[in-house]
Every structure is written in structure tokens, then in C-alpha cells.
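Asker: below are the sequence and a predicted model; questions follow.
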Amino acid sequence: MNYTKVLNIEPGNAICYSGFREGQCPGLVYPSYEQIKEDLLLLNGHWKYLRLYDCDEHSETVLEVIKKEKLNFKVMLGAYIVAEKNNYGCPWGGGTYPKEKLEKNKIYNENRIKKLIRLANQYPDIIFSLSAGNEACVEWTDHYVPVESVINYVRMIKQGAKQPVTFCENYVPWLNKLKPLVEEIDFISIHTYPVWEYKNIHEAMEYTKENYYSVADTYPHKPVVITEAGWTTYSNGRGIDPNNVSEEYQKTYINDLVNWSHVATILTFVFEAFDESWKGSSEALEPEKHWGLFKVDRMPKLVMESFFSGFNMSK
């Protein structure tokens, strides 16, 4: 099923955007108006659709910049919901919390959803879709939320806002545990990362297609959007073979991904615009830090060099 009718948008390039720079991170230090403006001017003209993960201070500034600077972006805005249940299977041991914390988290999540609704109504001409959460149901998550809770949040959003509603998750849960959620949302949003599943660059694109069609063929009556797909440029060897990552491999995968998405008419959000040094472990080669098409200093990686060959941050 074609996403353009459900979302009332035209085909276009899409990318995940999080603007945290060196020394910044969510909850502590946020990018300034001018820093976000600088980022969006870099992205403007190359991407039409942006995905934002949370309705936090960062997203509020992004929406303000788009409106005040009259930039040509449409936004998928999410609410980042946190753990409501312990996940003892989290591989890095981050999925267990005291009962009191889980109870407070439920209140936090409800308030986050309410804020998502407020922003959706404040910026109806910019925000084209809404997400009730991100990677909160997959077996390895450190912020596990039961499917029943996600369904309740989707219903809250639908009652309070007019934009189409989704939930962003790894492709695997959509094949089984998220089936009850499918009829509640307007479109399905999947994540696919071949390099995390030990695929090399020669296997990557076919594996991405397999992931996509495994979900799309299961639910032919629902549009399926890819809200994350990308290729990191460094790895410390934990989970991703360092031999499988480089700027050259990223360029190959992103170009193949974008070309296929255009031909197949699939809305695909590339992960992600800029490297984020706050993510993951403190190791410099931590793969979570290096998915950007631009480095953390905003210099373009190989995949973008042909468009920004004369770019200089000092200008």
C-alpha cells in the first residue's frame, strides 16, 4: 500500500536528525538555535523529510527554526517513551529498574504523549506524522514497554491530534508480537541494520529488501515506511566487524538504499544526518557514535563530499 496517500505527502528524501554536538547530550546540554539553523541549512535542499525522536527541547528548537526561517521541511515527530517493565534479556544489562522507577516512568510517558499532541497541534503545517515511541518492544531494548501500553498511547494520540500515527521499531517484532498494534496505527515503521546482523556490504542491500518485504507482505493493507537504515563508519569490534565498516561502504549502502527507495516508492529515513559523540560507550570507535553522513564537526563524509566539496566550517 502506497504511503503517499495515507501520509498526504509526495515522495522525497528523508533523514533522521539529532543535532547534539561535542559536549552536548539529551537532558543536559542542547544545541542552540543558531547551531540547529546551521544544521538545517546544510540539510535543506537535499532532504525534505526529517525524523525527530522526542518532543524535547531539541525538537522544540528544530520546529521553531523551521517555522521562523521558512525552511522546506516536513517532520515526523516522536515521543521517546521509557521503560514500564523490566527486560532481563537486555544484552548490556540496562533493562532492569526498581518498581518505583517503573511507576514514575508510566507517568512520564503519559506526559510525553500529551506534549507530543500539543506540539502536533502547534505545528500542523510542519509535522506530518507522529510516533508513539522508538524501539521499546524489541527483545534487546533497555526501555521495554508492553504492547498494550503502546496501543493506549496510540489511541491517546489519535484522540488528540490529526496527523497519521505510527510506532517505530526493529522489523522483527512486527512479524509477531506487534500484530495487535498494526490495526491501531496508520502505517508501520521499521528499522533495518544489516551491518548489526553481520552482513557485509555485498549482502546488505538484499538483506534490507528481505527485511522490508517480510513485513510489507505480511500486512499488504498497511503502508510500511523505513524509519531507520544506515551504515556506521567505525567499530570497536563489539557487535560489528571493523572490516565491514568504512566511509566507502557507507557511501555504497546509502546510494543503493536511496536509489532502491525511489524506484520502489518507499519512504526511507536514512540514519542519520550527523555523528553523535555522546552515544554508546566512551570508546572513540564505538559504532553508535559514527552513523552520520556528516562528522560531529559537520564536515561531510565520503557519501556527501561531492555535494559539499568546498564546505568549510570557518566560513
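Answerer: Arrived safely, thanks for sending. Numbers count the residues shown, from 1 in each chain.

Asker: switch to C-alpha atoms for all contacts and neighbour counts from now on
Answerer: Will do.

Asker: quick one, strands of the stretch 1-150 of the chain?
Answerer: Listed in chain order, the strands found in the stretch 1-150 of the chain under DSSP state E, counting those that start in this stretch are 14-16, 49-52, 74-78, 127-134.

Asker: remind me what the second one packs against, helices and strands.
Answerer: Just to be clear, that refers to strand 49-52. strand 14-16, strand 74-78, strand 268-270 (3 or more C-alpha pairs under 8 Å, 6 or more residues apart in numbering; DSSP states H and E).

Asker: take the one below as the second:
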Amino acid sequence: MEYRNAICYSGYREGQNPREGIYPTYQEIKEDLLILSHNWSALRLYDCGTHARLVLDVIRDEGLDFKVMLGADVAAEMNNPNCPWGAQFSEETLEKNRQHNKEEIDRLIELANAYPEVVGYVSVGNEASVEWTDHLISVEKLVEHVQKVKDNISQPVTFCENYVPWTYKLDALVEVIDFISLHTYPVWEYKTIDDALEYTKQNYRDVADRHPGKPVVITEAGWATASNGRGIEAWNASEELQAAYYDQLLQWTRDEKILTFVFEAFDEPWKGDNHPEEPEKHWGLFKVDRTPKLVMQSLYG
């Protein structure tokens, strides 16, 4: 896999929310991408809907130098009793989700073919097999999705997932994807900054050693800058810790030429619950008002 500076991008600002159908405008996305173009040349997107289409339009129409990993936003096709927050669905809902997923995979194919100069790789889903997921899909169905996509596009195909399932349950999927995409979050697993990079390296090695010969990239790695204590201890989330982890991660992945999509570009206030320090809202290298956090101030100050 060609090494590039890469980052996960979702452009939702204050008052915008994909669940409510309130999306960033063309001009807002253009502003974001001009900011990001100073330091990154690969973006990861998470769905094939309104937001993703506009991002692809902006990149093409403005002549920006980005390669995009385009992702399918898939929903639960089966209930997961291990999901900590419940997320149990009726059979009627699951059947609607299966139809949504079929249509989303079709959109993935459509966009990959419509923007071949922009879309460099595609993913058939995100965290849909990990033990705690609220949108569980069987490995067999993921394999079907991959095979359908590969039959209809020319770009490499992957699936993005927490590192753990790659070590024991996704062997059949590895057979059909072009490369493995893993997520690693030491701070979610109560690691301190002193242990964080070595933990990330071990996550990567565990997956790479399980699947020799298959390329492995990192499609999410990051550090939260605020927390109310839900899942991440408040003292272990700060701009200083984010900057330290980012610098260590970047040095290692550059030295090893491991394509790594940092999570994430901008804070997303629509995520999680209503608490202002809900950690899901605070992973951006930039604040929601687009001002740089500490990690970016030397480049954007």
C-alpha cells in the first residue's frame, strides 16, 4: 500500500447531524478540505450518502490532491447479545437493515465507478464484527459483500475493524479482501501514554503475524482530548496526550511505511450523548470551529 499522510474525515459542525439529515454544505466541505490539504493527501469517509457525494464532488471539482477510502455505512443484520448498550432489533427492523445494506453496497459500487480518479480504495463496512458492535453482520455476509464489490469495481477492497476480530474470527474474510484495515485505541483500553505506542505496535503485530502476506493498514488510531469518564478516564484525555500519541504514532508509521488514517480531523458534537465532555465528541485534531488543537498548532498556529 502506498504510504500517504491519511486522516478520517467527517465534516459535521454545530447543529449538523446525519441522523437528522442536516449536512455540511459544499462551501463548508471545501473549507475543511483546504485546511486538510496542507498536511494530508488521503481521506477516509464512512458512508455513501449525501455527505460523501459532496466530498467527492469538492475533491474533483476543485482539483484537490486526495485519495479517498470510501466506506459503506452498514446496519445490523442480526442481534448481538454482547452489545453493552442493548441495541436489540425486531426481525422487521433487521430485514429493513438488510435491504439498506444491499442498497448501500450498490451505492459504494456506483460512487467508486463514478469517481475513479478520487476513490482509491473502498471498505464494505466499519466495526460490524467486533464483540461489542451494535450493527452485527455475519462473516459470511461480509464475504458476500466483498465479492460483489470486487466483481464490479477496479479499486482494492477492504473491511475496517477493531484489531481483535482479525486475530481469531475473520480468516474467511481475509481470503477475499485485498488488504486488512485495523483500528487501535490504547486510550479506550485504559492504557497510559507511556504504554500507548507499544500497545498499538502489538495490536498491529498480532494481526500481521496472523495473516502473513496480506497487507495491513491502520484505518483508525487516535486519542481523545476530553472525557466525562465514560469509557475513558477524564485525566487520560487531553490535548497534551493527543499530541504526544500522534507524534509517536506518526514517527513509527512513517518509518515503517504503514498507511495510517488518524482519527480524526474535526471534533463532532453530534456524536454520543448530550454531555459536553462525552468522549465520542472529542477526537479531532481540530476543534469544531476549525481552530487547531495543540497537536496541530505548530503547523496551523
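Answerer: Structure's in. What do you need? Note that this is a predicted model, so its numbers are computed, not measured.

Asker: tm score of chain vs chain?
Answerer: After superposition, the two chains reach a TM-score of 0.99 (TM-score structural alignment, normalised by the length of structure 2), with 300 aligned residues with a C-alpha RMSD of 0.7 Å.

Asker: including distance to V147 of structure 1 and mean neighbour count, could the strands of the stretch 1-150 of structure 1 go into JSON lines?
Answerer: Shown next, in JSON lines, are those (distance: least, C-alpha to C-alpha, whole Å; neighbours: other C-alpha atoms under 10 Å):
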{"stretch": "strand 14-16", "distance to V147 of structure 1": "24", "mean neighbour count": "25"}
{"stretch": "strand 49-52", "distance to V147 of structure 1": "22", "mean neighbour count": "25"}
{"stretch": "strand 74-78", "distance to V147 of structure 1": "17", "mean neighbour count": "25"}
{"stretch": "strand 127-134", "distance to V147 of structure 1": "11", "mean neighbour count": "26"}
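
Asker: so for I226 of structure 1, which of these sits nearest?
Answerer: strand 14-16 (9.7 Å; C-alpha to C-alpha).

Asker: quick one: contacts of the closest one?
Answerer: 47-52, 227-228, 267-273 (C-alpha atoms under 8 Å, 6 or more residues apart in numbering).

Asker: 6 Å instead, please
Answerer: Outside of strand 14-16 of structure 1, the residues within contact range by C-alpha atoms under 6 Å, 6 or more residues apart in numbering are W47, Y49, L50, R51, T268, F269, V270, F271, E272.

Asker: before we move on, what about stretch 199-212 of structure 2?
Answerer: Counting by C-alpha under 6 Å, 6+ apart, residues outside stretch 199-212 of structure 2 touching it are W166, T167, T184.

Asker: against structure 1, where does it fall?
Answerer: Using TM-score structural alignment, stretch 199-212 of structure 2 corresponds to residues 207-220 of structure 1.

Asker: wait, which of the helices and strands packed on strand 49-52 of structure 1 is closest to Y33 of structure 1?
Answerer: strand 74-78 (17.1 Å).

Asker: and that closest one, what other elements does it pack with?
Answerer: Here strand 74-78 of structure 1 touches strand 49-52, strand 127-134, going by 3 or more C-alpha pairs under 6 Å, 6 or more residues apart in numbering; DSSP states H and E.

Asker: so which elements touch the longest one?
Answerer: Contacts defined by 3+ C-alpha pairs under 6 Å, 6+ apart place strand 127-134 of structure 1 against strand 74-78, strand 165-170.

Asker: CSV please, covering those and showing distance to V258 of structure 1.
Answerer: Shown next, in CSV, are these (distance: least, C-alpha to C-alpha, whole Å):
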stretch, distance to V258 of structure 1
strand 74-78, 18
strand 165-170, 19
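
Asker: residue contacts, L293 of structure 1?
Answerer: A273, F274, K301.

Asker: can you give me the strands in the stretch 201-315 of structure 1?
Answerer: Counting by DSSP E, counting those that start in this stretch, the strands of the stretch 201-315 of structure 1 are 224-229, 268-270.
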